[in-house]
Structures are given as structure tokens and as C-alpha cells.
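> Here is a sequence with its predicted model. Questions after.
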Amino acid sequence: MQVGGQIGIKSHNNQVDHVLPPQSTIESKYFDDDGRPKRTGTVLTTSAHIITAVIGSGVLSLAWAIAQLGWIGGPCVMLMFAFVNYYSASLMADCYRSSHGNRNYTYMDAVRSNLGGVRVKICGLFQYLNLFGIAIGYTIATSISMMAIHRSNCFHKSGRKKPCHTSGNPYMIMFGVIEIFLSQIPGLDQLWWLSIVAAIMSFTYSTIGLGFAIVKIAESGTVKGSLTGISVGSVTQTEKIWRSFQAIGNIAFSYCYSFILIEIQDTIKSPPPSEATVMKRVNLISSIITTSFYMLCGCIGYAAVGDLAPGNLLTGFAFYDPFWLLDIANIAVVIHLLGAYQVYCQPIFSFIEKLASKHYPQSRFITREINLQIPGFQPCYKINLFRLVWRTVFVFVTTIVAMLVPLFNDVLGILGALIFWPLVVYFPIEMHIAQRKIPKWSTKWVCSQLLSVFCLMISIVAGVGSVAGVTLDLKAFQPFKIIY
């Protein structure tokens, strides 16, 4: 922050603690151009954040999604979303700095800088509602993986003679308790190690799922599936339509990360090269890796299981043996989702804490930090009471809501439909138009608007299908009762 030609160093409550001379050695060594501590993010750590966010539990539902759309529609929809997300992420990368060179620290800051007005609040509403929904979805997904571990071991001991049902509530509570501790990590830039571990885990369970599918194809000697997906007869005509729409929403959700791209980009160390250049390189690497994995896991999973592919390839028991390898895969899912939860929730944590500091700058409960010396660790860990209470309450609420509404595939579909058009397409395109001052009705403007309208229609279709799926599933639904 510039203060009278000098750099003001911000404290937790965004107040200026002290100032440094413009060309200070301390500034160049320890602080960036905005007075904040030096960012240290690299292509590796930034890619880890994105892969942790993108290659999530959604990859395990892709075989089910392709089963609804078939060999023609499934891969085509996946490639389409891969292109759209890569294109929009590249546009977003240019929005990190304003035309004056100032940084935008969050998605909302980028919208405020380029568009302004009521669209800033609309963007914030969509972004943080979506991140809250993802936290709920990941809590559900983790409990399903934990239950799958219990069930596979039970099947192994009983020779599959027992139903081996178990409740998901204890596992959701366990996940919530762990997340309460992880949520006390102050910011996204300090989560790089957790993102790297989570990214490795995502490759682990995706590779195991892929291996299971390949072995099953080799054993049967046949490639299952059809050109148009699950046939009418196995499901009704209406269910076929709704499930196809829901599958589109699931695929859309599995690619989305533009809504946390600015927050991730804010961890990249200062130029040269520019943050946008690094981010575009990361986008390309991440898009190639995720699309390759998605095509492999989705298509080979469908080829192995066919039209009756489960909603979650590792927990729907499309595969049983070897049970210990299935357990390893589901443990990897759990570890990955522990990290992914944090990557998605840190922007919410940061937003609320900055808002509280802005409105109550004199409150010691909000601004005071207590030094806690942990033996063997340097420097001291700083405990902020507001952060401790607020983040604990957030995790508690997401856990309770997940226990109330444990509908994994439906949650994925609704989230994909809700966020895809506004956050992944509309805002990036509108900011690009405003930033580059693209003339109205020019060829580029028209093409951009056509892409936006096309994606809006896809979001509506996916949303309708997901809501229909929820309506059907709610008929057999009981709150606080997730049993597999």
C-alpha cells in the first residue's frame, strides 16, 4: 500500500504498522511492491493448487456421466468443457493486475476493478455460495470413501455374504474435526505443502481406478458401453433426459477452478516473468494433465463397467478385488479431499476476516494475535481468536448440512450448473472485453457473446437435470441418514 511515496506494511487488520523507504533493501528482499511479504509461488506450487482443486472427487463420477451420454456425447462434452475452462482461465490470468498495475487479490477485486457496480456483489454471492457448497460436497464425498473402506473390508471377511451397511455420520464428524485443525492455517500461500500432498493423492486414486478398469477390460475381453449411453428400458425416457442433463453438470463441475484462480495467482512470486505469464503456463499444464486423466478415467471406466457405471467408481463397488488396493485408493481420496477442502475454503475465510477487520478495526477479539511457541518449530504460531472461532463454526455448519443432505452426485450437478456460466464464462469474458476495450458488435465481441449465451444454455440444462435428480432422490431420503 502506498503511503506518501513510501510502502506501508499491513498488519492482520489491514492497518499500516510501519513504513519503509521506496528503495529499501528490506522492501526488495522481504516485501513485494504492494508492501506484503514476498510471494514465493512457482509453477510447481501453483499447478499443485490447481490440480488439487480440479482433479477432485469429480473424476470418479465421470464414468457415470459418460454412461448417461454415451461414447459420442461423453468425450465431446468433456473436450468442450476443457477448452472453455482453459480459455476462460487464460482471460482471468490477465485480470490479476489492473490497467494501472495494481494487484487484485480476489475474484471480487478483479470484478470491482474491471466492471464495478452491482456485478461485484453478484460475483461475490455466486463465488462464496459455490465455495460453501463445495465444502459440503467434499464432506459427503469423504464420508462415502471412508464407508467404502469399511464395506470392502467387511465384504472380504464375510465373502460378500453380508450387506455390510454402515452410517456415514461418524465419518463426516471425523472429517470435520480434522478440518477444524487444518483451517487454522492462516492463508492459501502457506498451504503449498498440503496441496502438493493432495495433488499426489489425486493422481494415486485416479491411477488405481484406471488400473482397475484396464484389468476388468482385459479379464472380460470386451469393451462395454454404447454410442448413446444408457438405453431407455433400463431407465424411463424422462429419467434418461434428466440424467443426461445432470451428467453435463457433473462434467462442468469437474473442470471448474476459475472462481479461485485470482486467489491462487496471488501466491505467485513477483515478476519477471509476469504473474499472468506464469499463470497461463500453469493453466496449459494443468489443462493438459486434467483432460488426459479425465478422458482416461472416464472412458476406460465406462468401457469396463458399461451403462450401469456407479456414481463413484471407487465406492460404488464396480470393483472389489484386491480389496487392499481399493482401500489405498479410498484413503488417497480422503487425504486429497482434506487438502482440496482448504484450497476452496481459504478464500471464504480470508473474505470474512478482512470484512470483520474493516468494520471493527478496534476490536481486540478480531485483530489481536497471540504468539504460541511450539517446541521444534520456528517462528511462533500466531493464534487469532476470531479466526479460531469463525473457521470452527464454518466447518461445523458445513458438516451439519452435509449430514442433512447426503446426495453426492446431485450436489455435484447442481454446483456445476450454478457456477459454470457466471463464474467460469460470463465474468471472465466481460472483464476481458472491458479491459481490452473491445468495441461492441465487433467480430470478437459477437463471438464472445455467442460463447457466453451458449454456455448459459448449458448451465440451465444442467441445472434442470440436477434439480430433477434431487427431486427423485429426496423421495427415499431421510435427514442425518446416509447409509451404504
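Cool, got the structure.

> contacts and neighbour counts: CA atoms only from here.
Fine.

> Helices of the stretch 51-200 of the chain, start to end?
For the stretch 51-200 of the chain, applying DSSP state H, counting those that start in this stretch gives helices covering 62-93, 107-114, 118-158, 169-182, 192-220.

> Take this one as well and set it beside the first:
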Amino acid sequence: MSNPSTAMNLEHHHHHQDPEAYTNNNNNNGAVQFDSRKALDDDGRPKRTGTWLTGSAHIITAVIGSGVLSLAWAIAQLGWVAGPVVLMAFSFITFFTSTLLADAYRSPDPVTGHRNYTYMDAVRAHLGGRKVQLCGLAQYGNLVGITVGYTITASISIVAVKRSNCFHKEGHGADKCHVSNTPYMAIFGCIQLVLSQIPNFHKLSWLSILAAVMSFAYSIIGLGLSVATVAGGDRKGVRTTLTGVTVGVEVTAAQKVWRTFQAIGDIAFAYAYSTILIEIQDTLRSSPPENKEMKRASLAGITTTTVFYVLCGCVGYAAFGNNAPGNFLTGFGFYEPFWLIDIANICIAIHLVGAYQVFCQPIFSFVESNCQKKWPENKFITREHPITVPFIGAFYVNLFRLVWRSAYVVVTVVLAMIFPFFNDFLGLIGAASFWPLTVYFPIEMYIARAKIPKFSITWTWLKILSWTCLVVSLFAAVGSVEGLIQSVKTYQPFKSGE
């Protein structure tokens, strides 16, 4: 894992830094050309060095995100029977469609065809027409939403450190332990301003690996604390049931319905990494074939996350019962040992610093490559200014990149400050993007590529799967919107929240 390449097809920046290194080789016979400066892939781009291991690190960074924190709450809404069933169902569906999507990376042939560097390119190659814009809208809208959501979550985690220390000092009922999230969102934004300026993201693979390690760390701490709580036995008022929160006891019938939908949305969101699957695949080296390696990476990534999810969700539910908090490390299900909860929350914040980059890089790449195509003569957009940085070497600054990426980070932070509703917000994004990106496009591209005849058995069951997921997505979206409406009723912007 010496130099795993993370990253979101940002090679076009190099075209301005190092034009002599390119001898574009269009004969797709897989011949790799060497020249004096750089080894290139068969399409004249810098050689990729990623393996299935780095691929699975990116998947784990993208998947075991803040999703894991709301799973105890989600399972509390669904209960012991439906909760684990829904979790397993989503892991199977995600894995199945991710194998279909991995084959769409090259077209027309999955092994020897030309590369599609982004999800939109794959849709353009296989489906074309209006669907390309729809895919772009779903993908980039989802990525923007996730970066806003991560800004909120990171600040909640840092605030939780302050609050848990305060509760430790002042006692658990202390009123003065309210801390405002706003300054911490600003700090998170400042860190992202710096990281966003690193143009070639494959130098940042260490960030993905660090983030994956952090996500394991806080999941294991949450799990360990839950196990300790269950083993400790002194759990007054903790009840768990086969069907989750009980109508008439903890919730009204309407609340039960809404919350069930929202819980399904949270679980769907917890698995969604299809948004960046093609971009992750674009970091893998060309032999063995990328689609084989990507399937291995998906299997490793999804198996790992499913084990974690089932453990964290179920053990978290066992620990807190039907009153499980929306985020079990910051909702103060746990108070002691306070230093361990602090470590877990710091791990979440570090993980989200890396995850934010993994999700915003495709947006940066998309905007910059389109602007370069549109205004190739514009020096503001295309010129790279080399600056020598001690210990790092030459660092290229591009004024357009500096201005636009900084503006993007600032906008996400401001949005996060205005709308800090964590669960509902993530549930809504998960619901809106889950069906098109995780289910609809992979299935449609597969049907188009394999030329599956209409109304054949395969075609019929693929369509049934797609329609079922659409219905689930719609229900989850409705549940999240209802949750948002409830939050907005009691909401005051920029006040210190829970």
C-alpha cells in the first residue's frame, strides 16, 4: 500500500502542469507508454496505482460514515425482526447493484472498452439522452447534501466532547452544558479550505486510509460501550420489542408510521456509496481488470460495513431500547467513561474531515473540467502557478480553483449553520438519491449493455427490484420531510442546539 491512488479523476489538472509528459495513445491495445517523465495509461492519462485494498478503504470511508451512528435509533423504530432484515436487504441490494455498476466502468466491453471516468460518463455511454442530466442532478445534488451533512455532524461531535466533559464535571442534569455548534462548523470549514486546495487527490490516499481507521475506531468504541451497558444489567426503563417503539406507549400511530419510513431512509443512506463508485474505480490500476478488482473491493467494503452495522445497530438497541438516541455517541446515551466518549467523537470528527474530501472531490472535478472545456483560453481558469513549499516541493496554485473551491466550502458551512437537522436531513438525501443512483441507473445500464429482451424473466425481476426500491425511497422521503417539518416548527437559526 505504498502509494495507493485515491482519487476522484483529477488528472485533468496535470494537463496544465506537465504537458510534455503526454503522448496520447489512442490505440486501445492496453500498451502502456513510458516517456522520460511519467508512465501513462492506455488513454494517455497518468498511470493509476490503486488496488482492491485501497478501493475498499475508500468504500469504508464513504460508507461507515455518520450512517452508523443513527442505526440504533433506526432499529428501535423497526424492532428486532424488521430492523436486521431491512439492514441485510439493503446490503444485498447495494452489493448486487454495485457489481452491475462496476461493469459499466468500461464500455462497450467491461474489460477492454474505453474508460468512463465518472458516473455521468457511464450513463452517457450506456443510456444517453435526458438520463445523463438526471444522473448529474441526483449525483451532484447528493454530494452537496452529504458535504453539508458532514459539516453538521462533525460539529455535533466536537460539541459532544465539550458537553460530555461538562456533564462529567457538573453532573448529568446540568443545564449549563449547552454549547453552540456554530464556531465548530467554522473551524471544520477552515480545515476543509486548506485540504480542498490540494489538486491531485491521489497524493491524499493517506487521508482515506486514516478516515477508514477512524471509522473503525469510533464504531468499535460505540459497540464496546453498548456491550458494557447491556452486560452491566442496571438498565431501568430500557425495553426492546420485536416490533420496535410501541404505539400508544412511546409514540402515536402516526409517529410510528413516519418514523418507520424515516428509519428505512436512514438505513438506505447508510449504504449509499454508488454516487462515487465509478470515481473510486477510476483509481484502480488496469490489470487485473478494474471491474474484477472493484467487485472484490465492494464485497470487502460492504461485508465489513454490514457486520459493523448489524453489531452497532442491534447492540445499540439492546443497550438503549426504544429510547435509543438519534446519534448514539452524541445523543448522550452514554455518559461514562467520559474520556472514551471524547476519543470516539474526536475520531468521528477526523473521519468526517477525510470523508468530506472524498465526497466533494467529484464536484470540484466536474466543475473544473467543464469550465476548462468551455473557456480553454482563459488564463484565470487554466494557468497553474508553481509555488515551492518546504518539505513538499512544487505546489501548483490555480486562481480559479482557489476561488471556486473556497467559495464551495464557505457555502456548505453556511448552509450547515442555517439547517442543523441531522437525522431528517440525511434521511431525505439518502431517500432522494438511493433509488436513482444505487438501483435505477445500474439496472438500466445492465439491461442496455446485456441487451436483455423486454418481458423476459431477468428483465421482469430486475424491473420489480427497481420499482420496489422506488416505493421504499418515496416512503423514506415522505418520512424525512415530515421529520423536517416537525424540526422546523421548534427551530431558531444560529442558537445553540442539542
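Good, I have the coordinates. Predicted model, so just to flag it, every value in this text is computed and none were measured.

> Need the TM-score between these chains.
Superposed pair, TM-score by TM-score structural alignment, normalised by the length of the first structure: 0.95. Supporting alignment: 474 aligned residues with a C-alpha RMSD of 1.8 Å.

> before we move on, back to that, so which of the helices of the stretch 51-200 of the first structure comes closest to residue 302 of the first structure?
helix 62-93 (4.8 Å; C-alpha to C-alpha).

> tell me, that closest one lands on which residues of the second structure?
Under TM-score structural alignment, the match for helix 62-93 of the first structure in the second structure covers residues 71-102.

> buried stuff in the matching stretch?
Of all the residues in stretch 71-102 of the second structure, those buried under the rule 16 or more other C-alpha atoms under 10 Å are 71-80, 82-84, 86-88, 90-91, 94-102.

> same check, this time on stretch 347-364 of the first structure
347, 348, 349, 350, 353, 354, 356, 357, 361.

> quick one: whichever residue in the second structure pairs up with the third one from residue 142 of the second structure, how far?
Pairing criterion TM-score structural alignment: the partner of residue 349 of the first structure within the second structure is identified as residue 364. In this structure, residue 364 of the second structure lies at 14 Å from residue 142 of the second structure, with C-alpha to C-alpha, to the nearest Å as the measure.

> what do you get for residue 391 of the second structure?
The gap separating residue 391 of the second structure from residue 142 of the second structure is 37 Å, by C-alpha to C-alpha.

> Among these two, which residue is more densely surrounded?
Applying other C-alpha atoms under 10 Å to residue 391 of the second structure and residue 142 shows that residue 142 carries more neighbours, namely 23 against 6.

> for that one, what are its contacts?
275, 429, 430, 432, 433 (C-alpha atoms under 8 Å, 6 or more residues apart in numbering).

> and what of residue 460 of the first structure?
When contacts are counted by C-alpha under 8 Å, 6+ apart, residue 460 of the first structure touches residue 417.

> make it 10 Å
Residue 460 of the first structure is in contact with 245, 249, 417, 418, 420, 421, 466, counting by C-alpha atoms under 10 Å, 6 or more residues apart in numbering.

> can you check residue 337 of the second structure too?
Neighbours of residue 337 of the second structure in contact, by C-alpha under 10 Å, 6+ apart: 164, 168, 225.

> Just among the residues you listed, which is most surrounded?
If you rank the contacts of residue 337 of the second structure by neighbour count (other C-alpha under 10 Å), residue 164 sits at the top with 24 neighbours.

> I'd say that residue and residue 173 touch.
No: look at residue 164 of the second structure against residue 173 with C-alpha atoms under 10 Å: they stay out of range, at 11.6 Å.

> Could you confirm residue 270 of the first structure falls within a helix?
No: counting by DSSP: H, G, I helix; E, B strand; the rest coil, residue 270 of the first structure is not part of a helix but coil.

> returning to what we had before: could I get the contacts of residue 337 of the second structure as CSV with distance to residue 20 of the second structure?
Below are those laid out as CSV (distance: C-alpha to C-alpha, whole Å):
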residue, distance to residue 20 of the second structure
164, 56
168, 61
225, 56
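
> overlap between the residues you listed and the first structure?
Of the contacts of residue 337 of the second structure, the ones still in contact in the first structure (both residues aligned by TM-score structural alignment, their matches' C-alpha atoms under 10 Å) are 164, 168, 225.

> Which position in the first structure pairs with the second one?
The one in question is residue 168 of the second structure. So, by TM-score structural alignment, residue 168 of the second structure is matched to residue 156.

> again, but for the last one
When the structures are aligned by TM-score structural alignment, the residue of the first structure matched to residue 225 of the second structure is residue 212.

> so what's the closest residue to that match other than its chain neighbours up against?
Sequence neighbours aside, residue 319 is the residue nearest to residue 212 of the first structure in space, at 6.9 Å (criterion: C-alpha to C-alpha, 6 or more residues apart in numbering). Neighbour list for residue 319 of the first structure: 152, 209, 212, 213, 216, 304, 305, 313, 326 [criterion: C-alpha under 10 Å, 6+ apart].

> could you redo those residues as JSON lines and give each row distance to residue 7 of the first structure?
What follows is the contacts of residue 319 of the first structure, written out as JSON lines (distance: C-alpha to C-alpha, whole Å):
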{"residue": "152", "distance to residue 7 of the first structure": "59"}
{"residue": "209", "distance to residue 7 of the first structure": "52"}
{"residue": "212", "distance to residue 7 of the first structure": "56"}
{"residue": "213", "distance to residue 7 of the first structure": "57"}
{"residue": "216", "distance to residue 7 of the first structure": "62"}
{"residue": "304", "distance to residue 7 of the first structure": "60"}
{"residue": "305", "distance to residue 7 of the first structure": "60"}
{"residue": "313", "distance to residue 7 of the first structure": "53"}
{"residue": "326", "distance to residue 7 of the first structure": "54"}
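
> Narrow these to those that are buried.
Buried, going by 16+ other C-alpha under 10 Å: 152, 209, 212, 213, 216, 304, 305, 313, 326, out of the contacts of residue 319 of the first structure.

> Many thanks, I have nothing further to ask.
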